[in-house]
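# Any chance you can model this:
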Amino acid sequence: MKRKSLSLLLALAMVFSLAIPVSAAEAADTQIVILHTNDVHCGIDQTTDEETGAVTNIGYAGVAAYKAEMEAQYGADNVILVDGGDAIQGGPIGTLSKGSYIVDIMNQVGYDLAVPGNHEFDYGMDNFLDLAENRAEYPYLCANLTDLEGNPILDAYTLVEAGGVTVAFVGIDTPESFTKSTPTYFQDENGNYIYSFSQGNDGQDLYDAVQSAVDDATAAGADYVVAVGHLGIEGSTEEWKSTSVIANTTGIDVFIDGHSHEAYDQVVQNADGEDVYLAQTGTKLANIGKIVIDTATGEAATQSRTLTPPPSWPR
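The predicted model follows:
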């Protein structure tokens, strides 16, 4: 299948309204909404500033409410909710349950897919794989996590049908996981590493792993490719930054990021000089990301990334 061309319209200002100039019926026919979170770090509840009363964290109830609102507007089959990693660690609820209660909540919210961040491994690899295989009702994806023979630990990508097209989601996790989790979790009893995050050759191994997944997804019929990564920019290792991966690969249309706790939306050129839309939402649900792909025009834009919930959300 020939992939559709995706042009990028970048919203330059934050939008605090849910008003979108299309009817629900029209949206259901032509528009796909990708909602995204990252680095929630057990920030499950809505929080407010003690002095101003302003909402500083929408909580998972806010995410669920916003997802339901988007489904009513665009059609349930056209709304996809993804997470960019580091959800299960960062608070007592994660520590006491080794992440299982967070996964239960994400199941209830209705996440469609997630990628592991470095902190998904903080309770051990076996624990994470048990959560991914037996607890989560959504898939965890990672194109660059393998054993030392190159066998994948998780699926590299998944295909989602929405808006009359096929969208591939490719998962990526930072090789910094080796040191920003606990190194022994990736080793055998003799201290030998038994997992790889495609960390070698000054970034080239990572680029190759991502490119292979993108190519496979495209060959499988993807019209659009969305990378969901836990890589970041500020403070991240240069060759493993999301911007570096984009600059050294082709075929990614949208890159949803995490890891560095930044809030940004920008356009980055890939290896062929083509525009790739890159977005991250900060941490602890201070923001929720929203990307709209119009399958009729081939345009993608942020319609809103909300710093405070609109009045219709639970308070």
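# okay, CA-based contacts and neighbour counts for the rest of this
OK.
# Please tell me how far residue 267 sits from residue 242.
12 Å (Cα to Cα, to the nearest Å).
# What helix or strand is residue 166 located in?
strand 165-173 (DSSP states H and E).
# for residue 218, that is, sorry about that
Using DSSP H and E, residue 218 maps to helix 204-219.
# Look at residue 65 and say how many residues are nearby.
16 (other Cα atoms under 10 Å).
# same check, this time on residue 277
Burial measure for residue 277: 25 neighbouring residues, criterion other Cα under 10 Å.
# Can you give me every residue that contacts the nearest residue to residue 27 once chain neighbours are set aside?
Nearest non-adjacent residue to residue 27, counting by Cα to Cα, 6 or more residues apart in numbering: residue 74, 5.0 Å away. The contact partners of residue 74, taken as Cα atoms under 8 Å, 6 or more residues apart in numbering, are 24, 25, 27, 28, 31, 32, 33.
# For residue 269, give me its contacts.
By Cα under 8 Å, 6+ apart, the neighbours of residue 269 are 246, 247, 275, 276.
# any chance of those in a markdown table, with distance to residue 97 too?
Below are the contacts of residue 269 laid out as a markdown table (distance: Cα to Cα, whole Å):
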| residue | distance to residue 97 |
| --- | --- |
| 246 | 36 |
| 247 | 39 |
| 275 | 42 |
| 276 | 38 |
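# One more sequence to fold, the one below, so I can look at both together:
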Amino acid sequence: MNYTLFDFLQLIGALGIFIFGMKIFSEGLQKVAGSRLKSVLSGMTRNRVTGVVTGFATTTITQSSTTTTVMAVSFVNAGLLTFVESTGVIMGANIGTTVTAWIVALFGFKMKITPIAMAVIGLFFAFLFSKNSRLRNIAETMVGFGILFIGLEFIKNGVPDIRSNPEILEFLDMFTGFGYASLLIFVVIGTLLTLVMQSSSAATAVTLVMLFEGWISFPLAAAMVLGENIGTTVTANLAAMVGNVHAKRAARFHLIFNLIGVVWMLAAIYPVMHIIDLVVQNFSTAPVSILSDAPEARPNATLGL
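Have a look, this model is predicted:
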């Protein structure tokens, strides 16, 4: 096998750069939002509809559904939110977490973002040392954005080519020949990947790279994303362990809500995938079925997730 330990360490380093960039990007966005983030979360949850909007907006700002759900659980524990109000926030957070995947799929695979990312870092790096805190926070956000996509490019380059390393594909093939059971296996793999990385956004990015490089098919990638929706609930449940009964109820709701979503999607996964395939083909400049193994279908397949 041509893939060496040094190559594997490079891939781990690339993943570290991606996660580091995501962390800086997320923290910068939160600093730009400032204390208004908490006031928005606690003040715009009068009913479940506004709660969903608030959860979506907060997750879009923080780039982390885990942050939003942990904040919601903490607010319930502190009595700032009721259990019913927190359910809307949690629902919205599950929608907002897809924004990161869309950013990665649109910019990371559909266009050459690395030169732009480098230019963004070069433009904003000097402002990291500004005495103006708002300007410094904006610079931190933009530098994090650049590092995130440079890390993604490193991951894409660090993933071994299956043509020169067929053993990798053979290893994955061990889990792909069981029909519907293979989807369940990859749901478990997606869950474990999120547990290890403690970030569903990072796990989704890795899944997108695996799909783009042809390691896995679109159905298996979709199954992994479903598993990542289960894995992302763990942090909030751990945070609720030291909370009161209402905080525990909010965290359990997050888990049960995501489990129900995964179960019904698994029940309807094949018709849903065909609908997604038709939609992507109709809106794509290269109408190739994302369910095929054609290399030209892979960029469109990342959008299908």
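# Overlay them and tell me the TM-score.
A TM-score of 0.27 describes the superposed chains when it is computed by TM-score structural alignment, normalised by the length of the second structure; 140 aligned residues with a Cα RMSD of 6.5 Å.
# before we move on, the earlier item: quick one: which of residue 267 and residue 242 of the first structure has more around it?
Shown here are residue 267 of the first structure and residue 242; by other Cα under 10 Å, residue 242 has more neighbours (28 against 17).
# didn't the more buried one look like it was pressed against residue 227?
No - using Cα atoms under 8 Å, residue 242 of the first structure is not in contact with residue 227, being 9.7 Å away.
# coming back round to it: scan the contacts of residue 269 of the first structure and report the most crowded one.
residue 246 (27 neighbours).
# and it, helix, strand or coil?
Recorded secondary structure, residue 246 of the first structure: helix (DSSP: H, G, I helix; E, B strand; the rest coil).
# Residues touching stretch 68-86 of the second structure, excluding its own?
Outside stretch 68-86 of the second structure, the residues touching it (Cα under 8 Å, 6+ apart) are 41-42, 45-48, 51, 55, 58-59, 62, 89-90, 93, 235-236, 239-240, 243-244, 246-251, 254.
# Mind listing what's buried along that stretch?
The neighbour-count check on stretch 68-86 of the second structure (16 or more other Cα atoms under 10 Å) flags 68-77, 80-86 as buried.
# and that stretch, how far from the chain's centre?
Chain-centre distance of stretch 68-86 of the second structure: 23 Å, with Cα atoms, centre = their mean, to the nearest Å.
# what about it, start to end distance?
The straight-line separation of the ends of stretch 68-86 of the second structure (Cα to Cα) is 10 Å.
# Which residue, neighbours along the chain excluded, lies closest to residue 99 of the second structure?
Spatial nearest neighbour of residue 99 of the second structure, chain neighbours left out: residue 60 (6.5 Å); criterion: Cα to Cα, 6+ apart.
# That neighbour contacts residue 103, doesn't it?
No - using Cα under 8 Å, residue 60 of the second structure is not in contact with residue 103, being 11.0 Å away.
# the more surrounded of these two?
Using other Cα under 10 Å as the criterion, residue 60 of the second structure and residue 103 rank with residue 60 on top: 22 against 13.
# Other residues contacting the helix or strand that one falls within?
When elements are assigned from DSSP H and E, residue 60 of the second structure belongs to helix 48-62. Under the criterion Cα under 8 Å, 6+ apart, residues 26-27, 29-30, 33, 37, 40-41, 44-45, 65, 67-68, 84-97, 99-100 lie in contact with helix 48-62 of the second structure.
# buried residues in whatever helix or strand residue 37 of the second structure lives in?
Per DSSP H and E: residue 37 of the second structure is located in helix 36-43. Residues of helix 36-43 of the second structure classed as buried by neighbour count (16+ other Cα under 10 Å): 37, 41, 42.
# Make JSON lines out of these and add distance to residue 189 of the second structure.
Listed next are these as JSON lines, based on distance: Cα to Cα, whole Å:
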{"residue": "37", "distance to residue 189 of the second structure": "34"}
{"residue": "41", "distance to residue 189 of the second structure": "33"}
{"residue": "42", "distance to residue 189 of the second structure": "35"}
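# So residue 220 of the second structure is in contact with residue 186, correct?
Yes - with contact defined as Cα under 8 Å, residue 220 of the second structure reaches residue 186; the gap is 6.2 Å.
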